[in-house]
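Asker: Sequence first, predicted model second:
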Amino acid sequence: MSDKLDPRQIRSKKKLHEAYLALITATKSTLSIKEICDEAGVTRPTFYKLYNDVYSLRTAMYKEMLHELNQMLVIKEQMRVEDVRVGNLPINMVNLFQHILDNAIFYHSFLLISPDSDFINELKSILKNYIEDGLRIADSEENKLSIPLEFAINYAVGAYFESILWWIQNNFKFSADEMTILLLRISLKGPFTDEIQRLFKLEK
């Protein structure tokens, strides 16, 4: 299989991706190449020019999606924690949720309908890199972390991932901006009111 695709192959690839998502959403079962090709209106020889099997199709789909997500999470402009406002949110964080919302069927399929452990691990790895970069930028003399960096990173990865799952399961009841605000608030201030936070403040 060649990495260079002509316009017809690109169209076929798009049809196969859409067909896979449509079928897995409807049937929630293991799919055959024939079923996918029939749904896409693509011949089996065309399928085999692009993929070896259904597994390689799934892998190509999530690799492409995660590459797009990774590009959106590159921190190009540093933002201090004290500069964050409702009208001035970290664009990368908003991009994370907007990307998931724009590709809702894909993420619903790969995270909930037919969970893919390889995809989930790679998604968590991308989240970890993004969070680590953000925490290292924020960990200045004026804004020192009160807990070990590695602990904070792994805690945040779990929080981000579970928040994404909750958002999908609840039919995206909040916008991308609102999800960013919620996650920032709980990350910076915790889930409690300021009064309760003071009761649980740890002494150094």
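Answerer: That came in fine, so what should we check first? Residues are numbered from 1 along each chain as shown.

Asker: C-alpha from now on. contacts and neighbour counts both.
Answerer: Noted.

Asker: Strands along the chain, start to end?
Answerer: For the chain, applying DSSP state E gives no strands.

Asker: buried stuff in stretch 98-106?
Answerer: Within stretch 98-106, the residues scored as buried using 16 or more other Cα atoms under 10 Å are 98-101, 105-106.

Asker: and what of stretch 121-139?
Answerer: Of the residues in stretch 121-139, those buried (16+ other Cα under 10 Å) are 123-124, 126-132, 134-135, 138.

Asker: Can you flag which of these belong to helices?
Answerer: Among the buried residues of stretch 121-139, the residues falling in helices (DSSP state H) are 123-124, 126-132, 134-135, 138.

Asker: Using CSV, please lay out the buried residues of stretch 121-139 together with distance to residue 199.
Answerer: Formatted as CSV, the buried residues of stretch 121-139 follow (distance: Cα to Cα, whole Å):
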residue, distance to residue 199
123, 36
124, 33
126, 35
127, 31
128, 30
129, 33
130, 31
131, 28
132, 29
134, 28
135, 25
138, 25
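
Asker: Show me what stretch 171-178 is in contact with.
Answerer: 89, 94-95, 97-98, 101, 167 (Cα atoms under 8 Å, 6 or more residues apart in numbering).

Asker: ok, those vs residue 69, which is closest?
Answerer: Of all the contacts of stretch 171-178, residue 69 sits closest to residue 95, with 8.3 Å by Cα to Cα.

Asker: ok, and here's another one to check against it:
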Amino acid sequence: MKKKTGQTEMTQRNFQDAFWLLYEKKSIDKITVKDICSLAGYDRSTFYRYYADVYDILHELENQILDEVDEFVVHLVKQANNFDASQALQAILGTFARLNKYIIVLLGPHGDTEFIRKIVENLKPIWIKYFFRTNQYTAAEVDFLMEYYISGLISMYQKWFCDNNGVSIERIIQLSYQTLPDATIFENFYK
């Protein structure tokens, strides 16, 4: 694969920024290549050198975010012996907070449901490592529990990122923690 030049990277970044400004305000089906080009200051032929269509630019941005989440998950799973469950939740929320500009939109009303499914899948190794380490569940039960809890927590985080209503991040972490099955198995959380 060819290495991108500085000009190529800048042009792609300009298209992505223009797309993002539009996507924050309206759904993907209402965004046109013409809109993106007009906002970015390029013609359509330049756009098509980099992207097939509007969905292509969305998927590229989503993949960049998912790659960051994957790197984070791998790192956090490797640190399993050094973290407790509350620290893992703080790390998850910290990553989401850093990507806040994108997460709010991608998990919002104009967001992509496939992206949400991918986030849930990418976070599962953390949940297995930190939150469902007991022997009281079968593998199939753990899978169902993770799907339920991760989806619910993503919805709660989505609401918090969009409008926190004065609720602190620490309190959101506590609320998240309290929703886990048999949270009493985790030590030091309420101390």
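Answerer: Yes, it's here. Remember, predicted model here, so these are calculated numbers, not experimental data.

Asker: so what number do they get for TM-score?
Answerer: In this superposition the chains share a TM-score of 0.77, using TM-score structural alignment, normalised by the length of structure 2; 178 aligned residues with a Cα RMSD of 2.8 Å.

Asker: about what we covered before: which one of the contacts of stretch 171-178 of structure 1 is nearest to residue 24 of structure 1?
Answerer: residue 101 (18.5 Å).

Asker: mind checking what residue 91 of structure 2 lines up with in structure 1?
Answerer: Using TM-score structural alignment as the criterion, the counterpart of residue 91 of structure 2 in structure 1 is residue 95.

Asker: hang on, I meant residue 173 of structure 2
Answerer: Aligned partner of residue 173 of structure 2 by TM-score structural alignment: residue 180.

Asker: Among the contacts of stretch 171-178 of structure 1, name the buried ones.
Answerer: Here, 16+ other Cα under 10 Å leaves 89, 94-95, 97-98, 101, 167 buried among these.

Asker: now the residues you listed in JSON lines, with distance to residue 175 of structure 1?
Answerer: What follows is those, written out as JSON lines (distance: Cα to Cα, whole Å):
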{"residue": "89", "distance to residue 175 of structure 1": "13"}
{"residue": "94", "distance to residue 175 of structure 1": "9"}
{"residue": "95", "distance to residue 175 of structure 1": "11"}
{"residue": "97", "distance to residue 175 of structure 1": "8"}
{"residue": "98", "distance to residue 175 of structure 1": "8"}
{"residue": "101", "distance to residue 175 of structure 1": "9"}
{"residue": "167", "distance to residue 175 of structure 1": "10"}
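
Asker: Isn't the match of residue 91 of structure 2 up against residue 73?
Answerer: Yes - the pair residue 95 of structure 1 / residue 73 is scored as a contact, 7.1 Å apart, by Cα atoms under 8 Å.

Asker: tally of neighbours for the closest residue to residue 32 of structure 2 other than its chain neighbours?
Answerer: Nearest residue to residue 32 of structure 2, sequence neighbours excluded (Cα to Cα, 6 or more residues apart in numbering): residue 54, at 6.7 Å. Counted with other Cα atoms under 10 Å, the neighbours of residue 54 of structure 2 add up to 18.

Asker: separation between residue 54 of structure 2 and residue 18 of structure 2?
Answerer: Separation of residue 54 of structure 2 from residue 18 of structure 2 (Cα to Cα, to the nearest Å) stands at 11 Å.

Asker: Tell me which residues touch the closest residue in space to residue 95 of structure 1 that isn't next to it in sequence, please.
Answerer: Once flanking residues are discounted, residue 95 of structure 1 sits nearest to residue 72: 6.2 Å by Cα to Cα, 6+ apart. Counting by Cα under 8 Å, 6+ apart, residue 72 of structure 1 touches 92, 95-96.

Asker: do residue 105 of structure 2 as well
Answerer: 23-24, 111.

Asker: which one in structure 1 is aligned with it?
Answerer: With TM-score structural alignment as the criterion, residue 105 of structure 2 matches residue 109.

Asker: List which of the contacts of residue 72 of structure 1 are still in contact in structure 2.
Answerer: Of the contacts of residue 72 of structure 1, no contact has aligned counterparts that also meet in structure 2 (both residues aligned by TM-score structural alignment, their matches' Cα atoms under 8 Å).

Asker: Those into TSV, with extra columns for distance to residue 152 of structure 1?
Answerer: TSV is the format used below for the contacts of residue 72 of structure 1 (distance: Cα to Cα, whole Å):
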residue	distance to residue 152 of structure 1
92	19
95	22
96	19
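
Asker: Closest one of the residues you listed to residue 145 of structure 1?
Answerer: Out of the contacts of residue 72 of structure 1, the member with the shortest distance to residue 145 of structure 1 (by Cα to Cα) is residue 92, at 21.2 Å.

Asker: so the closest one makes contact with residue 74?
Answerer: Yes - Residue 92 of structure 1 lies in contact with residue 74 (Cα under 8 Å); the separation is 7.1 Å.

Asker: Now do the helices in structure 1.
Answerer: Assigned by DSSP H, the helices in structure 1 fall at 7-27, 33-40, 44-50, 54-72, 91-102, 104-108, 117-138, 149-169, 176-189, 194-199.
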